[in-house]
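> sequence and computational prediction follow.
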Amino acid sequence: MTIKERVVHIATHKGLGKVSFFSALGLSYANFKGPQKLSALSAETLVRILRQYPEISPVWLLMGEGAMLREEQQLNEQSVALAAEETQQHLIQAQDKTIRSLERQIEFLEREIQFLRQP
């Protein structure tokens, strides 16, 4: 399947009429049928398609590999992993702040003990 055939497949999958699908993208359906379907698409057109349909896998669209739709679970797992990493960084910063505060308290108490031990 060519890139253009995959683009037509997106329209079919979405249940959209091909003419209106391509018109919404600023394209002509005539470029996606007959001998024209063998011609290349510009990078700008590919970006426009992926922006309009972010659920479409760029790997599938460009190379025909994998699933057409990005896996929602994979996207969610990436979001969760990023959130967990941010949370972990905040915890580490809070723990560092607590440690520095406790170190200052210990230094203060040690000085106070030394002062109290003086004759």
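Arrived safely, thanks for sending.
> from here on, contacts and neighbour counts on C-alpha atoms
Fine.
> so what's residue 87 up against?
By Cα atoms under 8 Å, 6 or more residues apart in numbering, no residues touch residue 87.
> comparison target below:
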Amino acid sequence: MQSSMQNISPIKQRILQFVANLGISKREFYSLTGISRGTLESKTGITEDTLTKLFTTYPNLSPIWIFTGKGEKFQSQQDEIPTYFAPEQNIEDKLLCIIAKKDSEIRELAEEVGKLKQEILQLKNSI
């Protein structure tokens, strides 16, 4: 079995390791994620769709660990990718959604900074 593991990508190997650590069968994993059966054992590359299904099902799984094998398997709450998008959205739509939300937060913070600067000026002038 070790030689068959060497024939698949390191990313797939880490996903299979994650599945083994979950204590569920590959069949159950495929069912839970909607990933096609046998995908992780094939010698072909891994698709964006497969990764999207993986991270949608397990949002606290660390992409850095999956892609590089470095760091922790699970993200901290602060690093967690938001799950306010629909599972059927592709990765580009999800990223655009995240960017739009961050842009909105930046605008709100910029307005607050502007108000605080005005308040500081008023306080300085009243001294």
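The structure has been received and is ready for your questions. The structure presented is a predicted model; accordingly, all values stated were derived computationally and were not measured.
> mind checking the TM-score on these two?
In this superposition the chains share a TM-score of 0.56, using TM-score structural alignment, normalised by the length of the first structure; 91 aligned residues with a Cα RMSD of 3.4 Å.
> residue 20 of the second structure matches what in the first structure?
The pairwise alignment with the first structure assigns residue 20 of the second structure to residue 12, based on TM-score structural alignment.
> show me what residue 21 of the first structure aligns to in the second structure.
So, by TM-score structural alignment, residue 21 of the first structure is matched to residue 29.
> report the longest helix in the second structure, please.
helix 91-126 (DSSP state H).
> tell me the buried residues in it?
By 16 or more other Cα atoms under 10 Å, the buried positions in helix 91-126 of the second structure come out as 94, 97-98.
> what about the match of residue 20 of the second structure, which SS state?
Put simply, residue 12 of the first structure is helix when judged by DSSP: H, G, I helix; E, B strand; the rest coil.
> state the distance from the residue nearest the centre of the first structure to residue 55 of the first structure.
Closest residue to the average C-alpha location of the first structure: residue 75 at 6.7 Å, with Cα atoms, centre = their mean. Residue 75 of the first structure sits 10 Å away from residue 55 of the first structure, going by Cα to Cα, to the nearest Å.
> do residue 117 of the first structure as well
For residue 117 of the first structure, the distance to residue 55 of the first structure - Cα to Cα - is 72 Å.
> higher neighbour count, those two?
Comparing residue 117 of the first structure with residue 55 by neighbour count (other Cα atoms under 10 Å), the higher total belongs to residue 55, at 14 against 8.
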